[in-house]
Every structure is written in structure tokens, then in C-alpha cells.
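Student: Take a look and give me a structure for this.
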Amino acid sequence: MVPSLTIAQSHGIALYGEPALPEDFTHLPHVNPDAPKGGTFADGQVGSFDSLNPHILQGRVPWQLRFLVYESLMGRSYGEPFTLYGLLANSVEVNDAQTQVTYQLNPAARFSDGTPVTPEDVIWSFNILGQPGAHGRYRTAFSKVTELVQVGEFGVRFTIDAPDRELLMSLGLRPIMKKAQWAADESAFFRSGLEVIPITTAPYVITDVDAGRFVELSRDPDYWGADIPFRRGTMNVDTIRMEFFGDATAHFEAFKAGLLSTKRETNAARWERDYDFPAVRAGDVTLSAIPHQRPSGMRGLVMNTRRALFADWRVREAMIQAFNFEYINGVVNGTPQPRITSYFSNSPLGMLPGAAEGRVADVLAPYAPDLLPGAIDGYVLPETNGRAANRRGLRAATALLDEAGYTVDNGQLVGPEGPVVFEILLPNGASEMATIADIYVEALKRLGMTVTVASVDDAQFKERQAAYDFDMIWYTWGLSLSPGNEQRGYWGIDGVETPGTRNLMGADNPAIEGMISAMLGAGSQDDYIAAVRGLDRVLTSGRYVVPIWHTPVSWLAHDARLTFPQDRLPIYGDWIGFQPDIWWFEQ
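Tutor: Okay, the predicted model is just below:
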């Protein structure tokens, strides 16, 4: 028997145990409830945009717009991975069979035009996001909901096809939109563009747009939820400007000149070398290192197993052996950064070293015939001596390629499908990625491979990514401390053929589906962690990605007047819901 979810009629819901905050909580623990309001927060992004709709496949949308402009029934507390608290909804109830969840809307909830948020809006929002033009991350849940109906004046009830505790919670995290805004031409919802300014429920509304240059958001003085506990102490700045730049250099120079409020740095060498400019020395810019306990996720060069070359795991392992991580790490970062060793490394969810034991071994056992070497007995990434040659790695790669039927003929590697020729796809302006790829290509040439690096504009990159039109591509999966149904969209079997999912590698393994099912049906937190660690082993030993490094801290340079609650950092650290959400300007 699957245990029941914790049911909180008025304030929150937890996957395991009770919500940490009581029913009468006044604010989230990682915020300053007395933070002053005011100021303009200017953030920079490299690239461009041509859409204000982050829910569809078409178009390029400013990062974070989804979270600053659209609200959901429930919201995450980033100090609790498995708990949601009321936002648009003020109560939630789950039936004993765990196949139904009923959300009661807060009667005070309003759209930015002053009209009430209704169950009809919730139902329409869910249904529109299940259509083919919507982003793939929404469609997996759509297929599992068998009925969605209004209950009473303010209630909405979801019924799913089988018990799934995590899904019942995650349905509360879907964006809610205004049905009437699209009533005249619903098909327009799926077309990218800047003509339609969304009517939303969030604290911010879009007040100015200059195509490809900036988007301005203003705090709504009539925002309906300013005093609900979930919002108190958040969304403190009056104005948010998202500024766009053609390349990283222009972005950094704008920050140094004081045109931007913040700059997030991802490169250790640049953090050590480039952040000693006059504004820092004068005390006008503060350098903050924000620690976190979230999973490393996966970041690196993804091999598309839909291509014959990368369908063989031995070839994929050869590609990993040929990647001189220690040398590239030193060249790019100066101060070496820790390598991503698995998808959930740096967190309690990551696989442990050595052979699988206990619950993890048990959950993997039924899928042993489908597992690659290393899944059960343990998989470790290769280490090099840090020298440029990497002879040992190239020898190992050559042996694997030979075993897979590849030979060198007049300097060209030839396999079952002919000469090995492929392309690494990168987005324009990604200088760090380009440096990594260039060093890597030189090593691959020594194996006899003909490899080119193609850098394309944002639109083309996104289009080819969604269509899986690449051999090898640069990508990052950010993973949370509460993975759930979204994992099917990341690596589920539907993504092998369905465009627009995050299963870029084309992973097609029953063990992946089995681990996700075990995770979603876990009756205790221990069983849940075992299933996630099992999934981590299957993915890592699948050898789908040539991983690079992660940083267990986030580096933020920011206006010295811009501050945050340093004594109560959430375990997620610098993540969605952190900046600018809980920051404020000191008066």
C-alpha cells in the first residue's frame, strides 16, 4: 500500500512527513520580511529575444520571465525540497487512493487587469499546455490526467490514471494564464511574438519592450498577493530590466560601467582575474560567493544516440576517454574546478562510489540485462595527468574504437558507416564552450576523426536542439533536490521521437523508465533516494555526455547597495527564486 500524502487544508503539502512551516507561518524562512521596497534591478543577458511566451516551442524568451511574470497554484520553499505552499490556491486536498488532488483558489487572486482568477482559467491553462505547440516539459503530465473539472465556486480537481504522489503535487506548479486573453484566436498562443503583453497574476507586469534589446518589468502596485505569507519579503525591487547584449564582452563592460546591477560569473579564472576593476576597489560593487547543496546536474557535450556513430556505448566511452579534462580544466579555469561525476553529484541524491548496495542494488536488479558496464559494479570517469598529450586516454579510446569495429585508413577513422565525420553544435557567443571544443577537436583528430565546430545564432540553435538535428551539442541540465515527473521529459522513452524534450541524447533504456517509476512510487524517503541513486547510475554509465565541471558556489558581483539575507541562505543557494526575488536595495 502506498502511503498517503500529507494533506494540509490551508497552507502547504509535503511529499514525506509534514510541511516544516506551520499553518500560521508569516513568511518563508530564507527571506527578510522587513525588506524595504524600491529601486531598479538591471540584469544582462547575452543574445536576443523575439517572444514573451515561455510556454511554447517557438521563439526565444528572456530567461526568468516564466518565473517573474507567471504564477502557479502552489509555490516552492527553497529550503524544503519536498514541500509546496499556497500561492494562487489557499488549500489542497488529496484523496486516499492518491489519484485525485483538489485545489481551492484564493478568492482574492486577481490577474493584473483586476479580473478574478477562476477555475476556468486553471482548466484552460492546463489544457492549452498539453497541445503540440506547447513546450515538451508540460505534455508528459497532460497524458496522465484523465479528468479536470471545477468543484464548487473556487475548486479545481485533477484526476490521474494511476497513483503518483509527486505528480499530484507538481500539478500545482503549472503556470496559470488568462483564458479570455486568447479567446479571439487561441492559435495565436502558439506563435512567438512581442505584440501580446501577457495578462498575469504575478507581482510584476511587463511595462516596456524594445525588440531584441530589453524587457522592463514593473512591480504592480495593485498586486493581489502582496500580503500572503508566501510572498511577504519577496519581490522587493520596483523595476526589473532585462538588458540584452551581442556577446559576453559587451555584457561585462556594461556591468563594469554601472549599467547593470548584477553579473553572474561561471568561470573560475575570470572570477579571480577580471573582478578587480575600479568600482570593486571603490566599494561600489560587492563580490559574493553563494554556497549551495543542490545537484551538480549535467553539463557538457551531449552525444546524439540517434546517430549511428554514437549508438554504440563503446564509441561514447572512447569520446569520454579522449577528453583531457584535467588539462582543459586548467586552461579554462586557472584554478581547477571539481568535475561533474554524475547527474546528481554534490548532493545527497548522488550515486555512491563503488558497487551498488542495499536498496539501490535491489531497485537495479530487475533491469540488469539492460544495464551497461559500470551501472551495478561502479563507474568512474577517467583521470589524466594534466598534460596536453593525454596519451593514456587516447590509447584507451583507440582500443575501444577498435573493439567497436573502427580502423584508421590513411589517417582517417573508418567504421561500419564509413569515415567518422561529425559536427559539434554550439550557440553563438559561447567563448568558453568554443575553447573547450577547440581543444577537444584537436584530440579527436589524433584518433582520425574529422570534426567541425559550428556556432549558430540562438534561433537556429534552439530549432536544431528541439528537432535533435545535431551530432554532438553543448547542453546543461539543471537538476533539483526533488526530482519527479519532469525526469521523463529529460530522459524518458517518449523523448526519443517526440521533438522538444530534454532527452537530447535519445536515451532509450527500460531501466531509466524503471528507476523513474520507482522514484515516483516510493513509499518512503529512503526508497525515493535509492531510486534516484539508481537512476543516477543508469544515466552516468550510459555515457551519453562528456561532462565538464561544476561549481559548488555561485559567484555574483553586484551593486553594493543590493543585498540578501546572508544568514539564512536556502539550500538551493543561487537558484530560481533567489535573485532578484528575495534581494533588496538598502536605502
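Student: can we go C-alpha only for contacts and neighbour counts from here?
Tutor: Fine.
Student: quick one, what contacts the most centrally placed residue in the chain?
Tutor: Central residue of the chain (CA atoms, centre = their mean): Gly478, 3.7 Å from the mean position. Gly478 is in contact with 295-298, counting by CA atoms under 8 Å, 6 or more residues apart in numbering.
Student: List the ones among those residues that fall in strands.
Tutor: Met298 (DSSP state E).
Student: Redo the contacts of Gly478 as CSV? Include neighbour count and distance to Ala89.
Tutor: Below are the contacts of Gly478 laid out as CSV (neighbours: other CA atoms under 10 Å; distance: CA to CA, whole Å):
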residue, neighbour count, distance to Ala89
Pro295, 24, 29
Ser296, 26, 32
Gly297, 21, 31
Met298, 25, 34
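Student: Not counting its own residues, what contacts stretch 77-89?
Tutor: Against stretch 77-89 from outside (CA under 8 Å, 6+ apart): 10-16, 19-20, 28-30, 71-76, 103-106, 109, 169, 228, 230, 480-482, 570-572, 577.
Student: To compare against the first, here's the next sequence to fold:
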Amino acid sequence: MRPGLFHFIAASLTGIALFFGASPCQAAPSHGIAMYGEPALPADFVSLPYANPEAPKGGRVVFGNTGGFDSLNPFVQKGTAPWQLRFWSYESLMGRSWDEPFTLYGLLAESVETAPDRSWVEFTLRPEARFSDGSPVTVEDVIWSYETLGTQGHLRYRGFQSQIADIVQVGPRSVRLSFTTPDRELALIAGMRPILKKAQWEGKDFTASGLSEAPIGTGAYVVTDFEAGRSLTLRRNPDYWGAALPFRRGTLNFDEMRIEFYGDGTVLFEAFKAGELSVVREFNAEKWQTQYDFPAVRRGNVVKSEIPNQRPSGMTGLVMNTRRPPFDDWRVREALIEAFNFESINDTMTGGVQPRITSYFSSSTLAMRPGPATGRVREMLAPFADSLPPGALEGYTLPKSDGTARNRAGLRRAMTLLNAAGWTVQEGILRRADGAPFAFAVLLRQADGEMQRVTDIYAQALRRLGIALRVETVDDAQYAARIAAHDFDMTNFRRDLTLSPGNEQRLYWGSAGAQQDGSRNLMGMESPAADAMIDTLLTSHSSDDFNAAVRALDRVLTAGRYVIPIWQYDVGRIAHIRQLKYPEDRLPIYGDGVNFMPDVWWYEEE
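Tutor: This is a model prediction of the structure:
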């Protein structure tokens, strides 16, 4: 749900300058903290630069999700909760500005202080901070939240726990975290953990709440009604404690937000056309151009808005599970990429409008450079030359077809690679030396109609190589369970990446998670070079080293051939009822996202 494009060159350079501006490390209590340099906003800022501080409050907005839900607890591994819950109902000590690469400002905390080397960070709570039931947020709640999420929570919270040496109360409203490893980002990550109410869970199993009980949070919205798997309603708390904060001014403007659930994207789109939904995000450029001409659009009752951004492309496509043969052979992975006729598929699916992702950080200053690695990037990768995938040092680019449907040249190159890997065609079927056929499944959610169409086209090409591809479609719960167990051959894949990559890179591609159930390292990659580049970008004190480490990591990932990339979401496309407004003249550098829509939008009758 996070499409993307790059704004203006001048704005991009400004953002990067803020990211790497030289200044002393944080050494005294402050209203904010940046990964590098100082926060862009002063202590007395009025509002976030992309919010309208005069935005009116009120109105109702209805969103659509595909699939269903069987839990109201978004912080545990068990069950499927509506993904919006953890953003709309819960808060952390610090809040992120999406107009800076990585800067946090006080939210539940009124101030933050770090050691000069960032070996510890200290937060002081605001005295007025309250949970939605009106009870005060205490240091005890903070410590309990960190420890509980770090040991019982979703896996996305557990990695941080191992990097905390201790967490202690150091004042009536102050808590200090000390870290076990040198990592400049940990002080910021510490400020982004959700804070929950300890007293709610005394004598209860936090991991087994399901639909019976939602965690109490401090956010502006609380669940007021739901029908399991069908709908969920949240209303703005009239006593929300943070309504007057500058960080919140002009945000959280709707009185009610409702989510309706549909079996697939087609049914959801029809519901929007019928007026049952207030807004949809569209990720297909061709559909945006050809199918958004229904009567409500022509009458002006529905408006089409495009939101540019400056962030990296990230990676979208089909990921291969290298824990399983034959995907553990880079030649096979390259062959499957060669057989994927992107130009023809893109023309069919998007009208050829959306450009291809060329690397994980493509379309940004952090992307790997064309051709052989040079300079600092080469220096960083050189010690790992023997273990690097082919092309990491020499240069790697994705294959390009002639645009015709048959892609004969690409299929010939694919067959050459497959033969070299020990596969030959026998009576029309591609087989290993032991006679086993090349057959695999693509695991998809039932609601993922777009990728099903992509794989149907792809399967036709693979048949010409003697490879049998079948699509397995399962419901959300089954999909989540199988992904957590890494029980798939190939599946749909999306990783959003930012202008400030950090510890999440370990979760995505770190060797430690390769064999760990529930990890986000879906491809199962184990690369000493990638691990080292992640370590370097986390400990870099200069922009040169940081950029070089990310570009080197981009090379390792892309040349690893783990994902068959598809198209970029190069601009946010939002169709919405005309009463929904946003600050069109002050878009954040990250563009559209869950912290843009609905956070800074408002309802206004004309």
C-alpha cells in the first residue's frame, strides 16, 4: 500500500542534506532525534510540515481491505489482525516525521537524551500522556511493553530485545535503555516501540487474546464495533490526550474510520464504484487510466489524486525459497528470471506505463551504480569476493526481452543455464539427472488476483521450457501460517525500503533469520557480505561510508537473484470522494503511506 516515485531533484538533495548534516551527537535532552545531524524542526514547531494545522475535525471515512481478520491484537504472532490497527490505535514514545529520511519527535515522551556514542538513550514521559481509558502512562508501562513485546510479541519486535543490555527507571517519568552493541539506530528504534497498558494483562495470556480483547493503547482511535472477518469501526476518542500536541496538529481528523472486508480486489473495486467505500489506492497504472471513468468520476463526486515521492523503489515480485532445491542454485534462479518476460507482462498488466524495478534501492541515491563496483563499494565487497554471487563485483543487470510474447532469446538463455545446472528436456519435460521433473508451486492469497494473472502468463512461458508451474491460492490465515513456516516454493513479495535503511535490513536479509520460522528473510539468503554491509551501515559515522554500504548491499541482493522483480509503484494513486482533502502544496518526501492517508487528510463538505 505504499506506491512511490521521486519528486523534484532539489527537494531530494535537501532531504539528503538534512539526513547527513554534520553536527554533534545528541548529548542533552531534546524534543527530537535524527539518525544523522539535527532534527529539521525546532523545539517550538507548530505542526508537521506536511500537515494542515487548520484542518477541520469531523466526518466519516470507509476503507476496504481484502481477506479477513480473526484477531484484534496486532502485536502477537498468532492470528490475523487488520493491519491498520497498530497505526491508528497505538503510539510510541517518539513519532516519525515523513518529511525527513529518519527523524523522530517527542510523542508520549516530552524529551529524548542519548550518550555521545549512543550507547544508551533516555526518554522522559509527558505528564499528560494517557491511555484511551484515561489512565496515565507510566514508566512501568513502558518497561513492561518493551519486555513483553520483546519476548512474547510478534517477531518484528523480538530482535530489538536482544540488543538491550538493560532498561531501568531513572526518574519519576524517565526510563533509560542501554544497548549491547554499537549501533547508532538503536536509540531511534527504542523510541518507536508501541506502549501498552500493563495492568490490562495481569493474570491474562497476552498472546491468546484473539477477538476477545484488544490491547489498550494511547492512540486517537478506539475500536467501537466489529463483525469478525467482515467489518471494523474505530472512532476518535473525544478525550484523546495528545490532541493539542504540535506533532498531532492537523492530523487524525476523521471522527470515524470504518474498514469493510472483501473477498478480492475486484469485489472491493466494485464496492467503491457503488459508493460503499470512501477511498481506494490503485497500484496499476493501466487500470488507473482505463477503469476510473465510471459515472461518479465523470460527475466529479470521485477525485483521482496522484502523490509523488522520493523514496527507493523497494522490491516487489516473486521470491524464490532458496531453502529448497532447485532454487538453491543461482543458475536456476537466473533462468527463471530470464523466462519471465517482463516487457510483455508489463504491457499486458499496466499498459507498459510502470517502469521495472532494477534493484532493491533503485530510483534513489542509495541504488547500486551500473557496471563494475568501484571505489569504496568495491573495497567493502572485496573481502567477500569468493562468496559473492556472480555479477556483484562485475555488474549485474536484469535481462530485457524484445517485447514480443514468445521471448525466444530469453528462453534460449534460460535453457542454457538450466542445462548447465543439470536439467535437460526429456519427452517435453524438464528433468534432473535422476529423472525428477522440474515442477513447483506459487503460493498466493485468494485475494491476490493481480499476481494470479501474472503467474498465469508466466506459467505459459515455463511450459515451453518443460517446467510445470501451478498456483496455490489460500486464505489469509493459511497464507500467514505457511509464510511463517517458510512453507512455499515461490510467493508474492514486497519490501518497502526507505532513505534511511537500518536494523530492519537484518530482519529482511540477515543470515540469523534464514532458518528461523517467522522471520522476514523469505528467500532464506545467508550471505556474509550482506551481513557485513548491514553492520557497516548501522555503525557508519559518515555519509560516504553509509552510502557505499547500502550500494554494496544493493549489489549483493540484486546479483543474488532471489526475486523476480516486477514494476515500480512510482507514484501514489488514490481515488476518493470529493469531500476528502489533503495538503496538496506540502507533500512529504515519503509520499503516500499509512502515515499520510488517512493521517493528514480531512473531511470537508463543499
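Student: follow-up on the earlier one: show me what the residue nearest to the centre of the first structure aligns to in the second structure.
Tutor: Under the alignment defined by TM-score structural alignment, Gly478 of the first structure is paired with Asp496 of the second structure.
Student: Next: Val453 of the first structure.
Tutor: Under TM-score structural alignment, Val453 of the first structure pairs with Val471 in the second structure.
Student: try Phe25 of the first structure
Tutor: Here Phe25 of the first structure is matched to Phe45 in the second structure, going by TM-score structural alignment.
Student: any idea which helix or strand carries that match?
Tutor: In the assignment (DSSP states H and E), Phe45 of the second structure maps to no helix and no strand.
Student: One more: the one 10 residues further on?
Tutor: Assignment of secondary structure by DSSP H and E places Ala55 of the second structure within no helix or strand.
Student: check contacts around it.
Tutor: Here Ala55 of the second structure is in contact with 250-251, 253, 602 (CA under 8 Å, 6+ apart).
Student: Could you do Pro82 of the second structure as well?
Tutor: Pro82 of the second structure touches 68-69, 71-72, 74, counting by CA under 8 Å, 6+ apart.
Student: most remote residue from the second structure's center?
Tutor: Most remote from the centre of the second structure, using CA atoms, centre = their mean: Glu427, at 44.3 Å.
Student: Distance check, the equivalent of that one over in the first structure against Arg446 of the first structure.
Tutor: Alignment note (TM-score structural alignment): Glu427 of the second structure maps to Asn410 of the first structure. According to CA to CA, to the nearest Å, Asn410 of the first structure and Arg446 of the first structure sit 12 Å apart.
Student: likewise Tyr572 of the first structure?
Tutor: 42 Å.
Student: Neighbour count: these two, which is higher?
Tutor: Tyr572 (22 against 15; other CA atoms under 10 Å).
Student: right, and that one touches Ile290 too?
Tutor: No: using CA atoms under 8 Å, Tyr572 of the first structure makes no contact with Ile290, being 9.7 Å away.
Student: Please verify my assumption that the match of Val453 of the first structure contacts Val442.
Tutor: Yes: applying CA under 8 Å, one finds Val471 of the second structure in contact with Val442, separated by 4.8 Å.
Student: In space, what's closest to Ser218 of the first structure - neighbours in sequence excluded?
Tutor: Closest residue in space to Ser218 of the first structure, ignoring its immediate chain neighbours: Thr239 at 4.6 Å, by CA to CA, 6 or more residues apart in numbering.
Student: Translate Leu125 of the second structure into the numbering of the first structure.
Tutor: In the first structure, Leu125 of the second structure lands on Leu105 (TM-score structural alignment).
Student: ok, back up a step: looking at Val471 and Val442 of the second structure, which is more packed in?
Tutor: Val442 (20 against 16).
Student: which residue ranges form the strands in the stretch 351-500 of the second structure?
Tutor: 424-426, 429-431, 439-445, 468-474, 490-495 (DSSP state E, counting those that start in this stretch).
Student: Just say which of those strands is most tucked in.
Tutor: Among those, judged by mean count of other CA atoms under 10 Å, the one packed with the most neighbours on average is strand 429-431 (a mean of 22).
Student: What helices and strands are in contact with that strand?
Tutor: strand 424-426 (3 or more CA pairs under 8 Å, 6 or more residues apart in numbering; DSSP states H and E).
Student: how close does the strand it packs on sit to the first structure?
Tutor: With mean CA distance after the TM-score superposition for the first structure, strand 424-426 of the second structure departs from the first structure by a mean of 1.6 Å once superposed.
Student: tally of neighbours for the equivalent of Thr103 of the second structure over in the first structure?
Tutor: Using TM-score structural alignment, the partner of Thr103 of the second structure in the first structure is Thr83. Residues lying near Thr83 of the first structure (other CA under 10 Å) number 24.
Student: just Trp567 of the second structure next, same as before
Tutor: 24.
Student: Could you list the residues in contact with stretch 370-382 of the first structure?
Tutor: Residues outside stretch 370-382 of the first structure that contact it (CA under 8 Å, 6+ apart) are 320-321, 341, 353-356, 361, 364, 368, 393, 509-511, 537-538, 540-542.
Student: equivalent range in the second structure for it?
Tutor: On the second structure, the counterpart of stretch 370-382 of the first structure by TM-score structural alignment is residues 387-399.
Student: Of all the residues in the matching stretch, which ones are buried?
Tutor: The neighbour-count check on stretch 387-399 of the second structure (16 or more other CA atoms under 10 Å) flags 388-393, 395-396, 398 as buried.
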